[in-house]
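# For reference, the sequence and a predicted model appear below.
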Amino acid sequence: MTEPALSRLLDLVPVHLLARDAQADGGTGPLTALLAAVAGELELLEADLDRLHDGFFVETCAEWLVPYLADLVGLAELPPDLGVTVSRRALVANTVAYRRRKGTVAVLEQVARDVTGWPARAVEHHPLLVGATHVNHVRPDRPATVSLRGAARIEAAAVVSPPGPRGALDPLTHTAEVRRIPTRRGRYGIDHVAVHLFATQAYEVGAPEADPPAGPNGGWSAARAAADHWTFDPLGRAVPLYAPPRREESVERLATEADLPVPLRPRRLLDLLGQARAGALAATALPLGVRLRVGGVDQPDLTPDRIRVCHLEDLAPGPAPQVMVDPVAGRLKVYAPAAPDAVFVRYTHGGLADVGAGTYDRTAAHEALLATDPGAPVTADAPDAPPAAGQTQVCSGTPAPVGSVPTLAAGLAAAEASWAAPGSTTRGGTYVVSVADSASYPGDVAVTVPAGTRLVLVAAAWPTRRRPDGEVLAPVPGRYAPDGLRPHLRGSLRLTGEPGSSVVVDGLLVEGDVVVAPGQLGHLTIAHATVTGAVRVESAAGRPNSRLQLRLSRVVAGAVTLAATVPVVTVDTSVLDATTGGGTALTGEGVHACLEGSTVRGAVRVRSLDASSCVLDGPVEVAHRQVGCLRFSYVAPGSRTPRRYRCVPADDEPGPLPVYAATDPASPAYPALAGSCPLPIREGGEDRAEPGVHHHLRRPLRLRAAQRQLDPYRPVGIELGIFGS
């Protein structure tokens, strides 16, 4: 810890004194010991000076210093805490620049973006009004009727990124509206300016610019085969494709479609493909890519001229493989001499939050999860040592990395073989099975975890390392990066645990059930995962799983069904949606359920319940109602619950019902509350935030903060309306 400072101090001492000091017993004399003690204090002093220096600048200061720097620039009212993803740093840093451009549309757009942390687009509606023009100043760009030949303009007018409204990119003219824009009912008026906020995030699957790449095959996802086509989504859902928004080069330029997370229009895709075919755009800069596997061998990526847009162009000549893409429905059709074994795709989809299985960076969350997991600890004696007692990497691609296995079942079998080996050093420690690609793995898998052992099943790759001179080094086995991958298990996962065992499942897309078989599993944590079926815990005589602690964190699941012997389940920032699976979302006769910031669509039947900032959209039956409490939550009418604190409704009387922006899991807005949702529910969470799985986004707080911060920069006589989210 003190080696650098100690070395610097020793360099200041004459050599003959160091030589005499080294003659002491043990090789470390009193002078070196004294300087070692001084070096420790010196490093503390230097670190404090560095923090003091960083505190003078808004770009490097600690977050708690931002309000003090805001006072220096006269920013009296800062927004409240808007969550860990939003910092007030940009607002304070740009305040002087705001004032220099006060009254312009560009500054309104930038303020909205800096306050909310969302991409924004400001639109003046006066130029979009239809009006009688003077003969000396004809405006042919404002026709009173829409030309049906302008298909691109009509297509742009319909662009909407759920849960945002239409109109942010509308180039068509409209007649004036009498309704005022602050109410969000009127929009087109002489003195109206709209600020559109885009809460949707664009998630890249197989990002081409990732360094190091996400896994050996770059994180490309396996497409799902249907009757006569393939879907980009591995579950076969109609998921609209997005284009990754570019970073704006100048704050003085208004945002365009390329700067915003909006669905990919077919004509926009055709235009990008045309640029790539002409050599003006790199193939890796396209919003999608396609790769075929024929005869068990991965073929080169299809070139831009072999990717065609459905309904807008014909197939290219020649026998080479090509695909027809429909970006609206997220589908593609392959035209090739030989049918491919598999299709891998690179694309972008939309979503509101980092919930469920996804390609977002889970590094910090995964480390925190392992640190707080009650199972066996992760130890590492050296910087390059594996973070676990044993490790196996799963990768189905070709060529496969050295030391990897091709299937998930083989990876779990390798873990069991390691535990069963005589004199095993992995039994009683942590064993990591990392899935290093986003392929689909068919078939049910099962594993039995020995007593006192932890199994970590994670979507992660062993990344390559890069020296400062650019040299690429081989990965360190067991050192994994949980980022950029979303492996798909097309089957169920069955877990059996002995006393004191623990299992962590992180980042997987499970098209089936996660089943805990009868046994004595100690802990099961499922995080950043999607389970299309149910999470079930079974019991049997002598193997009741009576000490199991189940935790779901940022999970999308169909239901949770627990044996009567399971004592505790914790659900935070998750979705339980049983509307299509029988209607019961959470059941356990003997379980105490703790719900935090989650959306539950279906019935809940438990022994006791604690819930905060949740949407419980289904009948709730709690056996022990004298224990527990419901806070800042929506509870379905007719529920029998413990005492309620600031819930909607406050008692058993009928109240307003929630309105969702989307109930289809394929929608980017699933399952957010809509803007038309009654206000007591929409702002019924703690701190007047949205209850449910998106409570941590604090969307209502961001909108209110944007309204307050935009008002000082609004030109006199101009009415401002905020749309989106």
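Okay, I see it. Fair warning: this is a prediction, and the values are worked out from it, not measured in the lab.
# contacts, neighbours, all on C-alpha from now
Fine.
# so L169 touches E257, yeah?
Yes: between L169 and E257 there is a contact under C-alpha atoms under 8 Å: 7.1 Å.
# Can you give me the distance of C61 to V115?
Look at C61 and V115: by C-alpha to C-alpha, to the nearest Å, they are 18 Å apart.
# More neighbours: which of these two?
V115 (26 against 17; other C-alpha atoms under 10 Å).
# Could you tell me whether the more buried one really is in a helix?
Yes: if the criterion is DSSP: H, G, I helix; E, B strand; the rest coil, then V115 is within a helix.
# pretty sure it contacts A706?
Yes: when contacts are counted by C-alpha under 8 Å, V115 is listed as touching A706 (6.0 Å).
# Quote the end-to-end distance of stretch 496-506.
Rule used - C-alpha to C-alpha; the end-to-end distance of stretch 496-506 is 17 Å.
# do stretch 235-252 as well
End to end - C-alpha to C-alpha - stretch 235-252 spans 42 Å.
# Any buried residues in that stretch, and which?
Counting neighbours by 16 or more other C-alpha atoms under 10 Å, one finds that the buried residues in stretch 235-252 are 235-245.
# repeat for stretch 86-100
Those would be 86-93, 98, for stretch 86-100 by 16+ other C-alpha under 10 Å.
# now stretch 253-263
Buried, per 16+ other C-alpha under 10 Å, within stretch 253-263: 254-255, 257, 259-263.
# what do you get for stretch 290-306?
Neighbour-count burial for stretch 290-306 flags 290-293, 298, 302-306 (criterion: 16+ other C-alpha under 10 Å).
# Then stretch 434-454?
Neighbour-count burial for stretch 434-454 flags 434-441, 444-454 (criterion: 16+ other C-alpha under 10 Å).
# which one of the buried residues of stretch 235-252 is nearest G519?
Relative to G519, the closest of the buried residues of stretch 235-252 is L235; by C-alpha to C-alpha it sits at 31.2 Å.
# The closest one touches E511, doesn't it?
Yes: counting by C-alpha under 8 Å, L235 does reach E511; the two are 7.4 Å apart.
# Contacts made by the helix or strand harbouring A706 with the rest, please.
Using DSSP states H and E, A706 sits in helix 699-710. Helix 699-710 is contacted by residues 79-80, 82, 108, 111-112, 115-116, 683, 688-690, 722, 725 when judged by C-alpha atoms under 8 Å, 6 or more residues apart in numbering.
# In PyMOL, how would I select just the buried ones from those residues?
Buried residues within the contacts of helix 699-710, by 16+ other C-alpha under 10 Å, are selected in PyMOL with:
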select buried, resi 79+82+108+111+112+115+116+683+688+689+690+722+725
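# Mind checking which of the contacts of helix 699-710 land in helices?
The members of these that map onto helices under DSSP state H are 108, 111-112, 115-116.
# Structure two is appended below for comparative analysis:
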Amino acid sequence: MNANLPMGDWLYDTLPEVYRLRDAEQGYPLRAYLAVLGEQGDALWDEAQRLYDNQFLETCEPWLVPYLAALLGYRPVHEIGPVSQRALAAQWIALVRSKGTAATLEEVARGATGWPARVVEFFQLLSHPQYLNHERAQVHGALDLRNAQRLEDLGTAFDSAHYSVDAGRIVRGEGLHNIANIGLYLWRLRPGPWPRHLALRMGTRRYACHPLGLDTQCFNLPLTEADRRSLAGPQHLPIPLSRRRLHEDLAGYHPRAFRIWIDGIEVDPAALCICNLSDQGAGWAHMPDILVAFDPVLGRIATPASQAAPNRVEVLFHDAFPGDVGGGAYERAAGFAEALAPLVPVNLGDNLQAAIDSVQTGGVVELRDSERFDGAFTIDAAADERIELRAANGERPVLGLTADCTITGAAESEVTLNGLLIAGGALVVPDNGTNALRRLTLRHMTLLPGITADPDGTAQQPQAPSLVIEAPGVLVEIERSVLGGIRAHPSTVIVIRDSAVDATERHHIAFAALDGIAAAGLVTIEDSTVIGKVHARVFTLISNSILDAALDPAGDTWPLAIHAEDTQQGCARFSWIPSGSRVPRRYRCQPSLALGEALRAAKEANPALSPLAIATIERRIVTPLKPAYTARRYGRPGYLQLLTATPLAIRTGADDESEMGLWSHVHQPHRESNLAVRTEEFLPSGLEASHVYAT
């Protein structure tokens, strides 16, 4: 039979020609009858083919993958990102043949977590007397204090010092250097490129890599390992670039990790020096006389005094972030409005305001450079039209506002901003009497918290809002974005997903009415982190989020840090909300959940609890149950990333047992669980392993 033909046609074609001729004379009733029989034949054929394909891991249906893999001892794990169970099972089968080796454990850690990894056998770093028949020339009882690189690597995955035995078990966090211990170092931060762009001039012959002048730690862009049987080295990992490592091995990282151009000519490595360009008085330390200086820790460039000041200094480098949030050069094309037309491209030197005005009746303005566009911009959409102002996929443009950017529109109009970093001013939807904008969408946006910032990230206007909605009846949608405080009209409906609203301090105002006191809007907060006080009319939903707020200890006019006027509508679930907040009915929220369980247990033991005993229990439960972050200032690599010391009830408190807050979608607890399952299968007998976060 021909599988490309329907079964009915195949049956009809195999009949003797005399029957087909007679069938044609009578109007093909036989062919119609065989077509009906063929439908069932086709179904049987397809089922037979499906059963055959389902015998193999490469071709079986997705639901069968765990069952087939289980025949070989494979245990399914959480799916993290785009990696499928099929790929994980196939990788597992390939790795089984090399069980027990350090390189295999490293590969297992990478596959289980999706993070770059390096295995360290801590028993190799133990200092002990030499056995003359098995000399270990690399083992030294004392550290060479003249070896600066070894000193810099102390406590990292590349530590080569030798230690006495630490008798604690690594799986319990009791110690690292023991005979049975293996460490799996993981790099959680993802390097992201800043494509080639003009460095910001900070003074005579002084430039910052970041377009806003922020001190920025530069990271390595990992090099693919040529041989997976060897352990990953510094060049294969997204490590923060140190001055000394880059100085001693510049060829290992340049031009992959960073590049510099002076007046259009790329700086040769021989003309480049790596040094410390920290602040020194009104200038920088170690300003060069002959070579171009680069500081990877602060992201600074200095040109030599022996040459004339350049007209243009351009740079390409990489920073790092826990995930794809805010303006960035990561993949964003899925969120683009493809149906909108016309599309107006804008490059450095073009008139951005003229391009925005040209799409007033609908269209897209796309910034195709990772440059800084300075000016005062206004967006006005016609009735029933939609405007999108976006960064091209893979680019990171910056809008340096010289005044607030106003957004207006006629009836049923919509405006979307996508992929931009905005500083110097706020986004304002004014109430001018005619503004009838219906929807404002911020997607993959960064509205710099504090409007402007010093090089160290300190906000210069810490209490100034980044988004002001003065017009009534506007629907605001915020997705995968970072922004400062919000002020809104009471009728505003605002939806915040996978985002950070950072008022720079817990006692500053993150969300309120235009006067900064009254209630504003109907608020939905999902998988987000809010730093600052919130006063809303209604919390429609608070889910998997952290509302980190507190009253000003120096005196506050607000009665509560988190306050909803109407608590009969909406709900709060799987979130951290400060004690004493006025929100809708809570479901498994912290610290109220832990406090309620502790009080119930105490009352079962002693029904006559005194007020003093209750207060003591509250302090004991609530005080330590708070979120803590790797970094609080925007621009730092670990921005709003929860510390590993944060209580487990917060780090695994989301509805899917991920962490609460902005980085819920990173699924860090799931990655840790995957790693524990996989290392148990591949670890040599008698050894113990645990993960150590390098970033």
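Received, thanks. These figures come from a predicted structure and were not determined experimentally.
# Any idea what the TM-score is?
Laid over one another, the chains give 0.78 as their TM-score (TM-score structural alignment, normalised by the length of structure 2), with 588 aligned residues with a C-alpha RMSD of 3.3 Å.
# re earlier: the helix holding A706 of structure 1 vs structure 2, mean deviation?
Superposing on structure 2 and averaging over aligned pairs (mean C-alpha distance after the TM-score superposition for structure 1), helix 699-710 of structure 1 comes out at 1.2 Å.
# I'd like the ones in helices among the contacts of helix 699-710 of structure 1 laid out as JSON lines, including distance to V334 of structure 1.
Output for these, formatted as JSON lines (distance: C-alpha to C-alpha, whole Å):
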{"residue": "L108", "distance to V334 of structure 1": "46"}
{"residue": "V111", "distance to V334 of structure 1": "46"}
{"residue": "A112", "distance to V334 of structure 1": "43"}
{"residue": "V115", "distance to V334 of structure 1": "45"}
{"residue": "T116", "distance to V334 of structure 1": "42"}
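# Show me what the helix ranked longest in structure 1 is packed against.
Longest helix in structure 1 by number of residues, with DSSP H as the criterion: helix 30-54. Counting contacts by 3 or more C-alpha pairs under 8 Å, 6 or more residues apart in numbering; DSSP states H and E, helix 30-54 of structure 1 packs against helix 3-11, helix 15-22.
# What is the neighbour count of I469 of structure 2?
26.
# All the strands of the stretch 351-500 of structure 1, in order from the start?
Assigned by DSSP state E, counting those that start in this stretch, the strands in the stretch 351-500 of structure 1 fall at 390-394, 430-435, 440-442, 445-449, 454-459, 465-466, 472-473, 488-490, 493-497.
# So which bit of structure 2 is the last one matched to?
Residues 405-409 of structure 2 are where strand 493-497 of structure 1 aligns, taking TM-score structural alignment as the criterion.
# Can you say which of the strands of the stretch 351-500 of structure 1 is nearest to A662 of structure 1?
Evaluated over the strands of the stretch 351-500 of structure 1, closeness to A662 of structure 1 peaks at strand 488-490, with 23.8 Å, by C-alpha to C-alpha.
# contacting residues around whichever residue in structure 2 pairs up with A563 of structure 1?
In structure 2, A563 of structure 1 lines up with H489, judged by TM-score structural alignment. Neighbour list for H489 of structure 2: 469-473, 513-514, 520-521 [criterion: C-alpha under 8 Å, 6+ apart].
# go again using 10 Å as the cut-off
By C-alpha atoms under 10 Å, 6 or more residues apart in numbering, the contact set of H489 of structure 2 is 431, 468-474, 512-515, 518-521.
# same question, S147 of structure 1
Per C-alpha under 10 Å, 6+ apart, neighbours of S147 of structure 1: 153-154, 172.
# ok, now N393 of structure 2?
By C-alpha under 10 Å, 6+ apart, the contact set of N393 of structure 2 is 328-334, 336, 366-368, 418-419.
# For structure 1, give the strand that spans the most residues.
strand 584-596 (DSSP state E).
# Off-centre distance for it?
26 Å (C-alpha atoms, centre = their mean, to the nearest Å).
# What segments of the stretch 451-600 of structure 2 are strands?
According to DSSP E, counting those that start in this stretch, the strands that the stretch 451-600 of structure 2 contains are 465-469, 475-479, 482-483, 485-488, 493-497, 500-502, 509-512, 522-526, 529-531, 533-543, 546-548, 562-566, 571-573, 586-587.
# Distance to A341 of structure 2 for these - can I get that in JSON lines?
Formatted as JSON lines, those follow (distance: least, C-alpha to C-alpha, whole Å):
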{"stretch": "strand 465-469", "distance to A341 of structure 2": "27"}
{"stretch": "strand 475-479", "distance to A341 of structure 2": "22"}
{"stretch": "strand 482-483", "distance to A341 of structure 2": "28"}
{"stretch": "strand 485-488", "distance to A341 of structure 2": "31"}
{"stretch": "strand 493-497", "distance to A341 of structure 2": "27"}
{"stretch": "strand 500-502", "distance to A341 of structure 2": "31"}
{"stretch": "strand 509-512", "distance to A341 of structure 2": "35"}
{"stretch": "strand 522-526", "distance to A341 of structure 2": "31"}
{"stretch": "strand 529-531", "distance to A341 of structure 2": "35"}
{"stretch": "strand 533-543", "distance to A341 of structure 2": "35"}
{"stretch": "strand 546-548", "distance to A341 of structure 2": "39"}
{"stretch": "strand 562-566", "distance to A341 of structure 2": "41"}
{"stretch": "strand 571-573", "distance to A341 of structure 2": "40"}
{"stretch": "strand 586-587", "distance to A341 of structure 2": "45"}
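# Those: which one's closest to R438 of structure 2?
strand 475-479 (6.1 Å).
# Report the aligned residue range of structure 1 for the closest one.
Under TM-score structural alignment, the counterpart of strand 475-479 of structure 2 in structure 1 spans residues 549-553.
# once aligned to structure 2, how far is that stretch on average?
Averaged out, stretch 549-553 of structure 1 is 0.5 Å away (mean C-alpha distance after the TM-score superposition for structure 1).
# For burial, what's the neighbour tally of the aligned residue in structure 2 for E155 of structure 1?
With TM-score structural alignment as the criterion, E155 of structure 1 lines up with E152 in structure 2. Other residues within reach of E152 of structure 2, judged by other C-alpha under 10 Å, total 14.
# Kindly report the same for V328 of structure 1.
Neighbours around V328 of structure 1, by other C-alpha under 10 Å: 16.
# Confirm for me that it is in contact with P240.
Yes: using C-alpha atoms under 10 Å, V328 of structure 1 is in contact with P240, at 4.9 Å.
# need the helices for structure 1, in chain order.
3-11, 15-22, 30-54, 66-72, 89-93, 95-100, 105-116, 151-157, 266-277, 363-372, 408-420, 679-682, 699-710.
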